[in-house]
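In: Predicted model and sequence follow; I will ask about them next.
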Amino acid sequence: MINQLSWKVGGQQGEGIESTGEIFAIALNRLGYYLYGYRHFSSRIKGGHTNNKIRVSTTQVRTISDDLDILVAFDQETIDVNYKELHRGGVILADAKFSPKKPDDTEAGLYAVPFTEIATELGTSLMKNMVAIGATSAVLDLDINVFEEVVQEIFGKKGAQVVAKNMEAIKAGYEYTKEKLGSVETMQLEKADGKKRMYMIGNDAIALGAIAAGCRFMAAYPITPASDIMEYLIKKLPALGGAVIQTEDEIAAATMTIGANYGGVRAITASSGPGMSLKVEAIGLAGMTETPIVIVDTQRGGPSTGLPTKQEQSDLMAMIYGTHGEIPKIVIAPSTVEEAFYDTAEAFNLAEEYQCPVIVLSDLQLSLGKQTVEPLDSSKVEIRRGKLIDHDIVENENHQGSYYKRYLVTEDGVSPRPIPGMKNGIHHVTGVEHAETGKPSEGPENRIAQMDKRFRKLENIRFDTPVYKYAPHEDADLLLVGFNSTRGVIEEAIGRLEKDGMKVNHAQIRLIHPFPTDELLPLVQSAKKVLVIENNATGQLANIIKMNVGNAQKIIKYVKYDGNPFLPNEVYTKCKELF
């Protein structure tokens, strides 16, 4: 019996690799197992190697595993690229169609199963992925009936015969492999707890968080890996009285979102690095006009087109400083799918309370990594609209002549905000510096007053849990620091390090800007060494920590920028090297 399994399916993009993993994972999720899935895919629609690695466990997992138990291969390239992950006793299930060859330097077993041939005999070679699921079930000694509900949901619209044929393909793959395995010991998973949990990607959680927050408009341009947010909201918002517009470019997406928010509608836009570069001028406009706006940036490999389908965390500095001039801005970085839901909802509150751009920073691994999630609770989401005026404005109250002082200088930096069309609420809105009524003004005293007013907002930011802390040690040997998706790999490495007797604390930064210095400083001071783990080349988070917290002499950068996420053993090994 094993309590954890690592399974991977690979082949050429466009031949059903994703659906194979999806059916396998959903069925096991419904049995109560925890799952984490990560896809390696090419930036092409069809062709090029792709794989889907899925981890199955009886306990919570938030990252991919170091090794591999079962590799399902639809071509030789899948074996050649991935076999080194297989541990001793691992199994390769390969389509006999391509006469699979096992590399000499692996002790894993190779079993050629005629996926394509069996599927063709049953009616169509397209069902070879179902044969592969059956073969996997044989290795796991898993009852194939657990897939029936999922197959019904996916293929039910095509008729009962299609459903029956797909189940027949699973059965045929199971029976053939059972016979082929002979006396080989199967990998039986310990029984799961049977509880019902969600299985979703971070992008879906972001979209759900927006809906829960009352967002009813999205303007966006398709871009990997952010497009799922738009695609999800396209399906859901119309039924809620909302709308999604696919714009002609990223600039239009940002300015439309500003317009909707200016009109009083909670609105969102989402993109990735190249798109965020195009949105920069509009973000400056939102800052100058003090218009709330929520923007999602799902980081990927850059610069330029870079690595569109690969993991990276290199937009950090750009999201904080990426505007000409200076504006107040809030940048938050959820580290789990659950946080992606709740933090996105909170982003709308922060945007309206402080009347400034709020960037929800994600990364490809968090946005597209699919994992088991405890049920999300929308009742925990509150809606706070700040100083949005919800009553008639009395004439001459906060007025200069007939114009309302939309940019009234206030102690907290936030001015009352009327919605266009409100009686006695008329004011100017312009991207140039302006007086309290919004009319252009270049006077030095006014400039200082308005700049100071805008930046006073950042002095009062309230954000629940700006730093996730695991800090059982007052005098830690090591403090591990990360942001976004690195939380899972750090947590696993800590578990191993603690077994070795090391005293390790953990800080995951969730409020990137304004930086939570007061929360992080005590943890840095109490640790002998600080290792900052991030997927970029220059150690951007480490540099930000040095700027805001100091203690540069004990801060060590650990970076990875080859397009792949960190593995637990990589972090563990790096930590051991420090002592």
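Out: It's in. Numbering: from 1, shown residues only.
In: CA atoms for contacts and neighbours, from now on please.
Out: OK.
In: Next, residue 239: secondary structure please.
Out: helix (DSSP: H, G, I helix; E, B strand; the rest coil).
In: how far away is it from residue 484?
Out: For residue 239, the distance to residue 484 (Cα to Cα, to the nearest Å) stands at 31 Å.
In: Among these two, which residue is more densely surrounded?
Out: Using other Cα atoms under 10 Å as the criterion, residue 239 and residue 484 rank with residue 484 on top: 26 against 9.
In: Contact partners for that one?
Out: 333-336, 361-363, 366, 508-510 (Cα atoms under 8 Å, 6 or more residues apart in numbering).
In: repeat that for 10 Å
Out: Contact analysis of residue 484 by Cα atoms under 10 Å, 6 or more residues apart in numbering lists 313, 332-337, 339-340, 361-367, 508-510, 534.
In: Could you tell me which of those residues belong to strands?
Out: 332, 361-363, 508-509, 534 (DSSP state E).
In: Which pair of these spans the longest distance?
Out: 332 and 534 (15.9 Å; Cα to Cα).
In: what about the residue nearest to residue 234 when sequence neighbours are not counted, neighbour count?
Out: Nearest non-adjacent residue to residue 234, counting by Cα to Cα, 6 or more residues apart in numbering: residue 244, 5.7 Å away. By other Cα under 10 Å, the residues close to residue 244 number 22.
In: show me the contacts for residue 244.
Out: 216-220, 230-238, 267-269.
In: Only whichever of those residues are buried, select them in ChimeraX.
Out: Per 16 or more other Cα atoms under 10 Å, the buried members of the contacts of residue 244 correspond to this ChimeraX selection:
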select :216,217,218,219,220,230,231,232,233,234,236,237,267,268,269
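In: What residues of the top helix by length along the chain count as buried?
Out: If you go by DSSP state H, the chain has its longest helix at helix 160-181. For helix 160-181, a neighbour-count test (16+ other Cα under 10 Å) marks 162-178, 181 as buried.
In: before we go on, here's another structure to hold up against the first:
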Amino acid sequence: MISQLSWKIGGQQGEGVESTDRIFSTALNRLGYYLYGYRHFSSRIKGGHTNNKIRISTKPIRAISDSLDILVAFDQESIDVNAYELRENGVVVADAKFSPVLPEGLKARLFAVPITQIAEELGTSLMKNMVASGASWALLGLPLSVFNKAVEEEFGRKGPAVVEKNVEAVKRGAEFILSQAGGPLEEFRLEQADGKEKLFMIGNDAIALGALAAGCRFMPAYPITPASEIMEYLIKALPKFGGTVIQTEDEIAAITMAIGANYGGARAMTASAGPGLSLMMEAIGLAGMTETPVVVVDTQRGGPSTGLPTKQEQSDVFAMIYGTHGEIPKIVLAPSTIEECFYDTIEAFNLAEEYQCPVILLTDLQLSLGKQSSDVFDYKKIAIKRGKLRDQLPELGEHELFKRYAASSDGVSPRVLPGTKHGLHHVTGVEHDEAGRPSESPVNRKNMMDKRLAKLKSIHVNDAIKIHKGHAEPDMLIIGMGSTLGTIDEGRARLEEEGIKTAHITIRQLHPFPTEELTPHLNRARKVVVVENNATGQLASLLKLNLGQADKIHSVLKYDGNPFLPAEIHKACKGLIVWQR
């Protein structure tokens, strides 16, 4: 028996690949397996090759696998594009309709299953995804009763007749392939899972759930890949708690509405991707100048311009830190797991109000849309912190205004909601005095700039860096952010097996940069390797800018639209060690 297995399904976009993956992985989750998925899809509504890859394990995993055990193919293109991943003696389950052919020299087994034919015999070719799922499931020797339960939940709203036909499709797919293979494949039998309850979701859903738990009750947003799922989740969830989502005409309207709602006292957020964030930059500056809290999610994708809207990249780092004109305090957080997506979103709302500034939650496509297993969230950990929000103020003189922007040692001033007694003050995007009245005085300008920027010195984020297992004085310290966490861990483990002393740090707070926390780790490392999905080494540049030591900092970059594989990180890092020696 084996402890992990990799499964992939491929076909044309719009022919059931996504639903097949969803039901297949849901059933595995019910059995208690740990899962990690990656979705490769085209930037179009229908057509174009798409595939979903799921890694199944009896232990926690946070990366896609280098190789592939089982490939389910709805067309020949799926074989041609993905067969190179198959390990020796891997399996291809293909629709007999297109007379599948394996590439010459490929050492794999082909099972041509009449997937479409069986589906049509049951009434519609749309059920071919269930036929394919049944065939895959049967090869693993897993109980069909669990899979059928997932089918019932998927199609139950369509009535018992539809459920019955889909269950029959699963059964026929299973029966056919078992007759061809002579029973389940012993080399693909998985060890029993631990059976513990686990969540299985994409990062966007975890962010949306975190926003809900943080008290967010308003989300204005404009749909964009790969952020739209946050909006779609909250469209259904917020009304149950007295909140609402508004689809705005563009991202400028979205961010300004979110700022207005926060000014009015509601916790509000918006979410987008790189192109949308570009449109939001002026308004993010407004939030910084008016010291209005706001949370913005940037789900990074391939750029620039429209770029690769459905592919992986981490190239918005500089834009999120330096994108606004002028200088304002802001906080940029980069979660790296499903759990962090949930808890960091709550933290983002607290930080936004505590420091009265924009907080940007920076994810990437793999983390946003890749489905992963997660521990059940602990709601006892949640605390709502509203900072210096005041509901009672002392009486003011006849012509005196409330000093909304009063000087303070930490740069944070008392804040009131509109209508608070004795809280009358001006709010404007131009430079202003302590009461918000416009002022162009050079002395006032310097004082106000110093006051706002003083927040950066006092900002404290829990676990600004995540220190993983490793050596205190490593030959190589590997640093990453976002979804690279698990992939680096696996690549690093292979280096350790070869006698190379390593350490691994994930940077979770990108701005203000955690210089003090990182400095001792860089000092003790012989070589520092920064792994990131962009072409210019933006995270590595931040390290050099804030810590120096440029001579020991090296980059491992990937910017072809695909996430890193563990083997790629192992090979690149080993090459740097060999080069050094």
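Out: Looks like it came in fine. Just so you know, these numbers come straight off a predicted model, no measurement behind them.
In: Run the chain-centre distance for stretch 15-31 of structure 1.
Out: 20 Å (Cα atoms, centre = their mean, to the nearest Å).
In: Identify each buried residue in that stretch, please.
Out: Applying 16+ other Cα under 10 Å to stretch 15-31 of structure 1 flags 15-18, 20-31 as buried.
In: In strands, which of the contacts of residue 244 of structure 1 appear?
Out: Using DSSP E, the contacts of residue 244 of structure 1 in strands are 217-220, 267-269.
In: from those, which is closest to residue 113 of structure 1?
Out: Nearest member of those to residue 113 of structure 1, counting by Cα to Cα, is residue 220, at 44.6 Å.
In: and the closest one, what pairs with it in structure 2?
Out: Using TM-score structural alignment, the equivalent of residue 220 of structure 1 in structure 2 is residue 221.
In: for that match, what are its contacts?
Out: Taking Cα under 10 Å, 6+ apart, one finds 227-228, 230-231, 245-255, 257-258, 269-272, 276 in contact with residue 221 of structure 2.
In: again with residue 130 of structure 2
Out: 16, 19-20, 23-24, 115, 119, 136, 151, 165-174.
In: rerun that using 6 Å as the cut-off
Out: Neighbouring residues of residue 130 of structure 2 by Cα atoms under 6 Å, 6 or more residues apart in numbering: 169-170.
In: what does it align to in structure 1?
Out: Under TM-score structural alignment, residue 130 of structure 2 pairs with residue 130 in structure 1.
In: ok but its match is inside a helix, no?
Out: Yes: under three-state DSSP, residue 130 of structure 1 falls within a helix.
In: Could you measure from it over to residue 24 of structure 1?
Out: For residue 130 of structure 1 relative to residue 24 of structure 1 (Cα to Cα), the value is 9 Å.
In: repeat for residue 169 of structure 1
Out: Distance of residue 169 of structure 1 to residue 24 of structure 1, given as Cα to Cα: 14 Å.
In: if I read this right, residue 85 of structure 1 contacts residue 70, doesn't it?
Out: No: Residue 85 of structure 1 is beyond contact range of residue 70, at 9.7 Å (criterion: Cα atoms under 6 Å).
In: Between these two, point out the one with more neighbours.
Out: residue 70 (27 against 17).
In: So the more buried one versus residue 310 of structure 1, what's the distance?
Out: Residue 70 of structure 1 is 23 Å from residue 310 of structure 1, where distance means Cα to Cα.
In: all strands for the stretch 451-581 of structure 2, in order.
Out: 465-467, 476-480, 502-507, 509-511, 527-532, 553-557 (DSSP state E, counting those that start in this stretch).
In: Where in structure 1 does the second one fall?
Out: Across structure 1, the stretch matching strand 476-480 of structure 2 (TM-score structural alignment) is residues 478-482.
In: Once aligned, what mean separation remains between the matching stretch and structure 2?
Out: Its aligned residues in structure 2 lie a mean 0.4 Å from stretch 478-482 of structure 1 after superposition (mean Cα distance after the TM-score superposition for structure 1).
In: contacts for that stretch?
Out: So stretch 478-482 of structure 1 is contacted by 504-508, 527-533 (Cα under 6 Å, 6+ apart).
In: Tell me the span between the first and last residue of stretch 120-133 of structure 2.
Out: Start-to-end, stretch 120-133 of structure 2 (Cα to Cα) is 16 Å.
In: Can you convert the ones in strands among the contacts of residue 244 of structure 1 into TSV and add a column each for distance to residue 306 of structure 1?
Out: Formatted as TSV, these follow (distance: Cα to Cα, whole Å):
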residue	distance to residue 306 of structure 1
217	30
218	26
219	24
220	21
267	29
268	25
269	22
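In: Quick check: buried residues in whichever helix or strand residue 110 of structure 2 is part of?
Out: In the assignment (DSSP states H and E), residue 110 of structure 2 maps to strand 108-113. By neighbour count on 16+ other Cα under 10 Å, the buried set for strand 108-113 of structure 2 is 108, 110-113.
In: what do you get for stretch 363-379 of structure 2?
Out: 363-374, 377.
In: who touches it?
Out: For stretch 363-379 of structure 2, using Cα under 6 Å, 6+ apart, the contacting residues are 34-38, 198-204, 299-301, 312, 334, 483.
In: again with stretch 428-439 of structure 2
Out: With Cα under 6 Å, 6+ apart, stretch 428-439 of structure 2 has contacts from 286, 401-406, 425-427.
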